[in-house]
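Undergrad: Here's a sequence, model it:
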Amino acid sequence: MIGNLSKVDQRLKAYVCVPDKRFEVKSGLSPQEEAVKQRVRQYWADESIPDVKKLQGLNIDLRGFDPRHTTVKELRSLGVMLADLGLIDNDLIGAVSSINVEFDSQGNEIETNETVDAYAFIQKNLDFLKKHISSGNDYAKSALVDLNTATSVLMALERFGNAPKIPSLVNIRV
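TA: Coordinates of the predicted model:
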């Protein structure tokens, strides 16, 4: 499988669901790979699974994480960590971390440390995509699915960061 899809597939083996056409994406990959992409998007939209379970294995301190006041650099780091754990695929890294990215004349990213409002950016792009979907644009439909999933991921990260921390049963001191 391309990219980290085999890791995502392995991570979501226990997630059994009836495939929902709303989460289909047209990526040009094999049917098996597209099924994995569909399943990961459906997984993030599944409200019956708690965020803590979805983010199981993410062992970083996200206290105070706010997608309304973050940076592209922080979002990219989070996206790469989530992909390394098999929680999102490589396309979702882009959807989560390409918020308000600007480029110089040579095509290099600039101002990756500037504060961005990820939710406002996503909302603006959702409105833009909805206009193009009405004209039958398949790419816009796939991008809409990715942006909706990116929103679910960001909301889960925000809730995860704001959840009260449960003290560990083991206290090891050196």
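
Undergrad: contacts, neighbours, all on C-alpha from now
TA: Noted.

Undergrad: Tell me how far the nearest residue to K141 once chain neighbours are set aside lies from R41.
TA: Nearest residue to K141 in three dimensions, chain neighbours excluded: I133, at 5.9 Å (C-alpha to C-alpha, 6 or more residues apart in numbering). Relative to R41, I133 is positioned 19 Å away (C-alpha to C-alpha, to the nearest Å).

Undergrad: same check, this time on Q56
TA: Counting by C-alpha to C-alpha, the gap from Q56 to R41 is 17 Å.

Undergrad: that older thread, am I right that the residue nearest to K141 is in contact with V145?
TA: No - using C-alpha atoms under 8 Å, I133 makes no contact with V145, being 11.4 Å away.

Undergrad: Please generate a structure for the following sequence too, so the two can be compared:
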Amino acid sequence: MIGNLSKVQERLRVYAPAPDKRFNVKSGLSPNEEAVKQKVRQYWADKDIPNVKKLQGLNISLAGFDPRKTSNRQLMEIGVILAERGIIDGDLIGAISSVDVQFDAQGIEINMDAQVDAYAYFEKQLGMLNDFIKEGNEMAKGALVELKTSISIVMALEEYAKTPRQRGLVSIRA
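TA: Sure thing, here's the model as predicted:
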């Protein structure tokens, strides 16, 4: 499997909902790989699973993380950690960390540390994509799935950052 899809597949092996065509992914990958990508997007949209559960195993401090005052670099770093743990696939790293990205003349990302409001950007993108879908643009439907998944992930990260961490060590004092 390409990238981290095998990790994602392993992590979601017990998640077995009926596949929902709304989450179909046309990525040019093998049918098995596309099924994994579809499953992770459906997983993130599943309201029956608490966000904290979706981020189980993350075990990093996100103290102070605020999607309204973040940077693309911070979102990318968090996305890489999520992908390394099999929580998201590699394509979603770019989807959550491309908030008003700017490029120089050589195509290199600039202003990666500039403060951005992820929610304001997502809201603007939702409006644009819905307009494109109304015009019959089929590509916009796939982009909408990615965007909604990104929103779910960022909302879960914000909730995770605000949730007090449980201490993991056991006191063995007598």
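
Undergrad: So which of I133 and R41 of structure 1 has more stuff around it?
TA: For I133 of structure 1 versus R41, neighbours defined as other C-alpha atoms under 10 Å are more numerous around R41 (26 against 16).

Undergrad: Let me see the contact set for the more buried one.
TA: R41 of structure 1 makes contact with F23, V145, D146, T149 under the criterion C-alpha atoms under 8 Å, 6 or more residues apart in numbering.

Undergrad: For the first one, which residues are in contact?
TA: Just to be clear, that refers to F23 of structure 1. Residues in contact with F23 of structure 1 (C-alpha under 8 Å, 6+ apart) are Q38, R39, R41, Q42, V145.

Undergrad: again, but for the third one
TA: Each residue near D146 of structure 1 by C-alpha under 8 Å, 6+ apart is listed here: R41, D91, L92, A95.

Undergrad: out of these, which ones does structure 2 keep as well?
TA: Checking the contacts of D146 of structure 1 against structure 2 (both residues aligned by TM-score structural alignment, their matches' C-alpha atoms under 8 Å), the contacts still present are R41, L92, A95.

Undergrad: possible to save those residues as a markdown table with distance to F128 of structure 1?
TA: A markdown table is the format used below for those (distance: C-alpha to C-alpha, whole Å):
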| residue | distance to F128 of structure 1 |
| --- | --- |
| R41 | 21 |
| L92 | 19 |
| A95 | 15 |
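
Undergrad: Can you tell me which of these is nearest V80 of structure 1?
TA: The nearest member of those to V80 of structure 1, counting by C-alpha to C-alpha, is L92 at 9.7 Å.
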